[in-house]
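[1] The sequence isn't on hand, but the structure is:
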C-alpha cells in the first residue's frame, strides 16, 4: 500500500484500531485468481510475533483452501470532503479515510472444537451475553460443522490515515466543522462511515500535524 509519510497511521495505535474494527476483507489468490470475503475477525496481538486474526468461513466457500499468503484490509472511518467544506478557495472534491493492511499466512482449521472456540471468542468480543450452550446439541453441531476456521498469522501491519493532514490547520478545522453539521442535521446526508471517529481524528491528530508543520515553517522563515 502506498503511504506518504504524512499519511502514516501511528504504529503504536494500530493494535487498538484492529481491536475496534472487527470486520475486514480477507483477500487471497486461488486457482481462479484473487478472491475476497468480508469477515468479522478477532485480533489477538499477543499471539505469535505480530499477532493473529481469527475468523471462520462457510464450508462451501472454497477460500478457506487458499493456504499461504493473505491480505486483510481493514476499513476505518471515512468520509467525502466537498469543496464547500474547505475554507480555502479552489479546493477540489476528495475522500478522507483510514485503512489498515494486514499481511500474513492463512491457515485453515477444519476442526469442530477450534471452530466453536473461534465462534465463542467472536461473540464475546461484541460484549454479547449469548450462550452457545442454549442451542440444542443438534443445532450447535450443525452450525459448527457448516464452517471452517481460518487464522491469519500476521507478518506485517501497515496503516494509512488520509485525513487532510496536507491541508492548513484552518482548512482541517473547517472540514471537521462541516462534517459535524452534516451529521447533526437530519436533512443532510453524511457520505461515509464512523463520522464521530473521523471528526475526532481531524480535530486531534490531523490538526496537531498541521499546526506543527506551520510552526516549523514559520521558524524557518524567521531565521532567514
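    That came through fine. Everything quoted here is computed from the prediction, not taken from an experiment.

[2] Could you use CA atoms for every contact and neighbour count after this?
    OK.

[3] What is the neighbour count of the closest residue to residue 93 other than its chain neighbours?
    Nearest non-adjacent residue to residue 93, counting by C-alpha to C-alpha, 6 or more residues apart in numbering: residue 82, 5.0 Å away. Using other C-alpha atoms under 10 Å, the number of residues around residue 82 comes to 15.

[4] Below is an additional structure, to be compared with the one above:
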C-alpha cells in the first residue's frame, strides 16, 4: 500500500482499534508458485500492548504460506465506501473511495498446541458470547476429543510485525466544510449511505480539530 503523508495513520492505539474492530483479515504470502491469499479471523495478542496479532490457518494453508519460514502480509480493512463528487458542492472534483487499512508484515511464530487451543478458545468466546445462548468451545455437546481433533487441523501463529503501513484516507485533504458535507451525505439515506464510514470520518475529524462529542 503506497503511503501518503496526508493520510498516514501512525497512532498505535488507533491501529489497534481498527484491528480489533475488523478482525476478518487477508493473509498474503509469496511462494514458489506465486502469490497466495487466505482469509481468516486474526486477533490482537491480548498479552501485549503493541501490534502483535494471533490467529490460525487450516491445514494445509500452513504449507501453502510457508508458515514460520517466510514473510506474511496481514491486511485489516476498516470502514470504506464511495464518495460522490456531488457531495463537494459546485467545484471541479472526481469520485473517490474513502477507507482505513492496516498492513502488518513479518515472519510469524508457530504456536504450540496448547497456545493454539487458547487462541481458538478465545476466538470462539469473542464472537459467541454475544449470542443469547453461547456455545463455547469446551461446553456440551462438544467433548475434549472433538475439540482436540478439530484443533489438530489448524496451525496457530503469532505475528509481531517488522514492517507496517497504516492509512486513513478520510478526506483529510479537503476543507472542513467539505468533510462535514461528506459525513452528512454518508449519514443520510441514499444509494451510498454508510454510517460506519461516516462515524470513522467523524472520529478522524474530531481528532484533528480537538473536538469532543
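    Noted; the coordinates are in hand. If you're wondering where the values come from, they're calculated on a predicted model, not measured in any experiment.

[5] Drop the TM-score for these two in here.
    Taking TM-score structural alignment, normalised by the length of structure 2 as the basis, the two superposed chains have a TM-score of 0.82; 201 aligned residues with a C-alpha RMSD of 2.5 Å.

[6] Show me what the residue nearest to residue 93 of structure 1 aligns to in structure 2.
    For residue 82 of structure 1, the aligned position in structure 2 is occupied by residue 84, per TM-score structural alignment.

[7] in terms of contact, does that match touch residue 95 like I think?
    Yes: contact criterion C-alpha atoms under 8 Å: residue 84 of structure 2 and residue 95 qualify, at 5.0 Å.

[8] just the helices in structure 2 please.
    Remark: helices assigned in structure 2 by DSSP state H are 12-21, 61-64, 113-128, 144-151, 176-187, 195-209.

[9] quick one: the strands in structure 1?
    Ranges of strands in structure 1, per DSSP state E, are 23-30, 33-40, 42-44, 52-58, 68-81, 94-109, 147-162, 192-193.

[10] Compare the second one with structure 2 and give me the mean distance after superposition.
    Using mean C-alpha distance after the TM-score superposition for structure 1, strand 33-40 of structure 1 ends up 1.1 Å from its aligned counterpart in structure 2, as a mean over the superposed pairs.

[11] Would you mark the buried spots in that strand?
    36, 39, 40 (16 or more other C-alpha atoms under 10 Å).

[12] residue contacts, the residue nearest to residue 93 of structure 1?
    92, 93, 94 (C-alpha atoms under 8 Å, 6 or more residues apart in numbering).

[13] Alignment lookup: the second one to structure 2.
    With TM-score structural alignment as the criterion, residue 93 of structure 1 lines up with residue 95 in structure 2.

[14] Give me the neighbour count for its match.
    Around residue 95 of structure 2 there are 12 residues (other C-alpha under 10 Å).

[15] any idea how far it lies from residue 82 of structure 2?
    7 Å (C-alpha to C-alpha, to the nearest Å).

[16] swap in residue 204 of structure 2?
    From residue 204 of structure 2 to residue 82 of structure 2 the distance is 17 Å (C-alpha to C-alpha).

[17] just residue 16 of structure 2 next, same as before
    24 Å.

[18] before we move on, what about residue 124 of structure 2?
    For residue 124 of structure 2, the distance to residue 82 of structure 2 - C-alpha to C-alpha - is 33 Å.

[19] same thing with residue 55 of structure 2?
    31 Å.

[20] what's the answer for residue 155 of structure 2, then?
    Residue 155 of structure 2 is 37 Å from residue 82 of structure 2, by C-alpha to C-alpha.
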